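Q: Got a predicted model here, sequence first, then my questions.
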Amino acid sequence: MRLVQVTDAHLHADTEARSRAGIPWRQFQQVLRAVTAEHPDIVIFTGDISQDESAGSYALAAQAMAALSCPWYWLPGNHDQLALMAAECPLVGEVDLGAWRMLLINTQVEGKPHGELGSERLAKLAEQLENDDRPTLIAMHHPPVDVGAVWMDAIGLQDREAFWDLLSNHSHVKIILFGHAHQAYAEHHRSGDATIDVYGCPAMADQFLPGAEHFAIDEASRPGYRVIDLAYSDAQGGEWQSWIERID
């Protein structure tokens, strides 16, 4: 099964509106054309769909995503409006991937750039993990790890220790996907007796400079997406390969 992650489109209702390093709507369309050529079985959009938080921006995104020849799902980022998203496409918390499954976690703290799960969301996640031991992929917006940029690490997932403490009891969690950081990232994260692959994804819009102490755009980098090929065998359990693709 081929899953493609896209993230951080930062769209405006005005399709000609500019960002710091391009026109988000044009970048969004270019990325989706490339994603379509990957022939994905499923696409996950990990937040920050909108920049202007308008109904029109979500309508643009949903109409474009609907042209994909596969199911797609989205979850909110710190810039997003949940009601406007849900009006265009329902927000779901779990997707059946056959031998695998995907959990979509809302890490948004309304009005704040950082992320947090809180006790209720953590309890819900614990329940989901206890009820099904299939290989599991978790998708979220905020990074649950430091990505190496001081300013970005300050606005990542704030209660990450509680998150990792929970996952240490569930070795069937294999992959975590996040957005927010506007850059490619990969880490083998040790959690209890298991190792979880943690992946960040280039934005569909502007890219952020890796390793920066303060906010900075990476003008040499390009929008992109992440491909994850999932497999399963009785002998090995869940298996996968993942890589980044960028548009010209």
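A: That came through fine. Just so you know, these numbers come straight off a predicted model, no measurement behind them.

Q: rest of the way, CA atoms for contacts and neighbours
A: OK.

Q: check contacts around the most centrally placed residue in the chain.
A: The chain has Thr46 as the residue nearest its centroid, 2.9 Å off, counting by Cα atoms, centre = their mean. By Cα atoms under 8 Å, 6 or more residues apart in numbering, the contact set of Thr46 is 5-8, 74-77, 139-141, 178-179.

Q: Reformat the residues you listed as a markdown table; add distance to Pro113 and secondary structure.
A: As requested, the contacts of Thr46 are exported to a markdown table (distance: Cα to Cα, whole Å; DSSP: H, G, I helix; E, B strand; the rest coil):
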| residue | distance to Pro113 | secondary structure |
| --- | --- | --- |
| Gln5 | 21 | strand |
| Val6 | 19 | strand |
| Thr7 | 16 | coil |
| Asp8 | 13 | coil |
| Trp74 | 18 | strand |
| Leu75 | 15 | coil |
| Pro76 | 12 | coil |
| Gly77 | 9 | coil |
| Ala139 | 18 | strand |
| Met140 | 14 | coil |
| His141 | 11 | coil |
| Phe178 | 15 | strand |
| Gly179 | 13 | coil |
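
Q: nearest to Ala149, of those?
A: Nearest to Ala149, judged by Cα to Cα, of the contacts of Thr46 is Gly179 at 14.2 Å.

Q: second one coming, line it up with the first:
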Amino acid sequence: MAWFDDTYTFNKPSLRIAHVTDCHLFADRNAEYFGVNTATYFQQALEHMALQQLDAVVFGGDLTQDHSVESYLLFSELISNSTLTCPVFWLPGNHDEIALLEQISGGQIKAAKRLVANNLTNNLTNNLTNNLTNNASTDIELLLINSKGLTPAGWVTSEHLNEISDCLAQPVSKQLVFCHHNPLPINGYLDKHMLENGPQLLNTLVNNGNVAALIHGHVHNDYTQCFRELDIYATPASSVQFTKHSKAWQQQNNGPAYRMLYINSSQGQVHINTDVIWLSA
């Protein structure tokens, strides 16, 4: 099945989305990553997200640190045991195995990579008034792409770029794109493992004209960048953070974090607001 074949539809004109990433779980739920109990921090993020009246959670990759089957089962267990009730979608990070992510998909954890919010009420009204030709579409589309390469650095294959281009060519008001790797340098240690063909991906998105923003993880901190007027947001990790703008390998226990995205559409316009939620260490 092609990457974007599975579509999940929200019949509403606005979305409240949480982006959480880089939980780095182990088979042992008591194991620590640079002094941080990653399972406890991820559980804390899940419980806080459950209070936000979310339509969906997008998990941004690097589920596992020890690459064990048990770490994937722990991810599923933590979600199942939480008070979070919305669907959880995923995309792969450099640590992840797609086959194992697919194995835990089912029920609350969804494998769809194309999420569509459509203004069903508005479309029905326009059908009744025969005014479709004068009304701009207010659909919103979220694309979860695969930036996993053969090394810790990211790579979007030419085949996948074509799949992305095909999705972008379809008539919706705005698209948001999620990937794991940073497509631009952050002046930090992880630039050695960034998305190696990031400019190619970014130009593909910008040339479409309808992509509102790209959201990624991987860098374990909060960054905001811009490429040809395209907004790029990095979400901090739910585990440990990496010191910003440091060429050295430095970690900080700043507590778990995730990003909220508030997406609203009306009268053919889409408005996106976002902020990072930091929780106490």
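A: Arrived safely, thanks for sending. What you are looking at is a predicted structure, and each value in this text was computed from that prediction instead of being measured.

Q: how about the residue nearest to the centre of the first structure, what's its partner in the second structure?
A: Alignment note: Thr46 of the first structure maps to Gly60 in the second structure; criterion TM-score structural alignment.

Q: what does Phe28 of the first structure give?
A: When the second structure is aligned by TM-score structural alignment, Phe28 of the first structure is paired with Phe42.

Q: The nearest residue to that match once chain neighbours are set aside: what's it in contact with?
A: Leaving aside its sequence neighbours, Phe42 of the second structure sits nearest to Ser238 (Cα to Cα, 6 or more residues apart in numbering; 5.7 Å). By Cα under 8 Å, 6+ apart, the contact set of Ser238 of the second structure is Val20, Thr21, Asp22, Cys23, Thr38, Tyr41, Phe42, Ala45, Gly255, Pro256, Ala257, Tyr258.

Q: host element of the equivalent of Ser238 of the second structure over in the first structure?
A: For Ser238 of the second structure, the aligned position in the first structure is Met204, judged by TM-score structural alignment. Met204 of the first structure belongs to no helix or strand when elements are defined using DSSP states H and E.

Q: From Asp165 of the first structure, how far out is Met204 of the first structure?
A: Distance, Met204 of the first structure to Asp165 of the first structure, using Cα to Cα, to the nearest Å: 32 Å.

Q: Equivalent analysis for Ile217 of the first structure, please.
A: Ile217 of the first structure sits at a distance of 33 Å from Asp165 of the first structure (criterion: Cα to Cα).

Q: So which of those two has more stuff around it?
A: Taking other Cα atoms under 10 Å, Ile217 of the first structure and Asp165 do not tie; Ile217 has more neighbours (16 against 12).

Q: Map the more buried one onto the second structure.
A: Correspondence of Ile217 of the first structure to the second structure, assessed by TM-score structural alignment: Gln251.

Q: need the strands for the stretch 1-150 of the second structure, in chain order.
A: Listed in chain order, the strands found in the stretch 1-150 of the second structure under DSSP state E, counting those that start in this stretch are 7-10, 14-20, 32-33, 36-37, 56-59, 88-90, 109-110, 114-117, 140-144.

Q: how about CSV for these, with mean neighbour count and distance to Leu184 of the second structure added?
A: As requested, these are exported to CSV (neighbours: other Cα atoms under 10 Å; distance: least, Cα to Cα, whole Å):
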stretch, mean neighbour count, distance to Leu184 of the second structure
strand 7-10, 16, 28
strand 14-20, 23, 19
strand 32-33, 17, 26
strand 36-37, 20, 28
strand 56-59, 23, 20
strand 88-90, 24, 22
strand 109-110, 19, 29
strand 114-117, 21, 24
strand 140-144, 24, 18
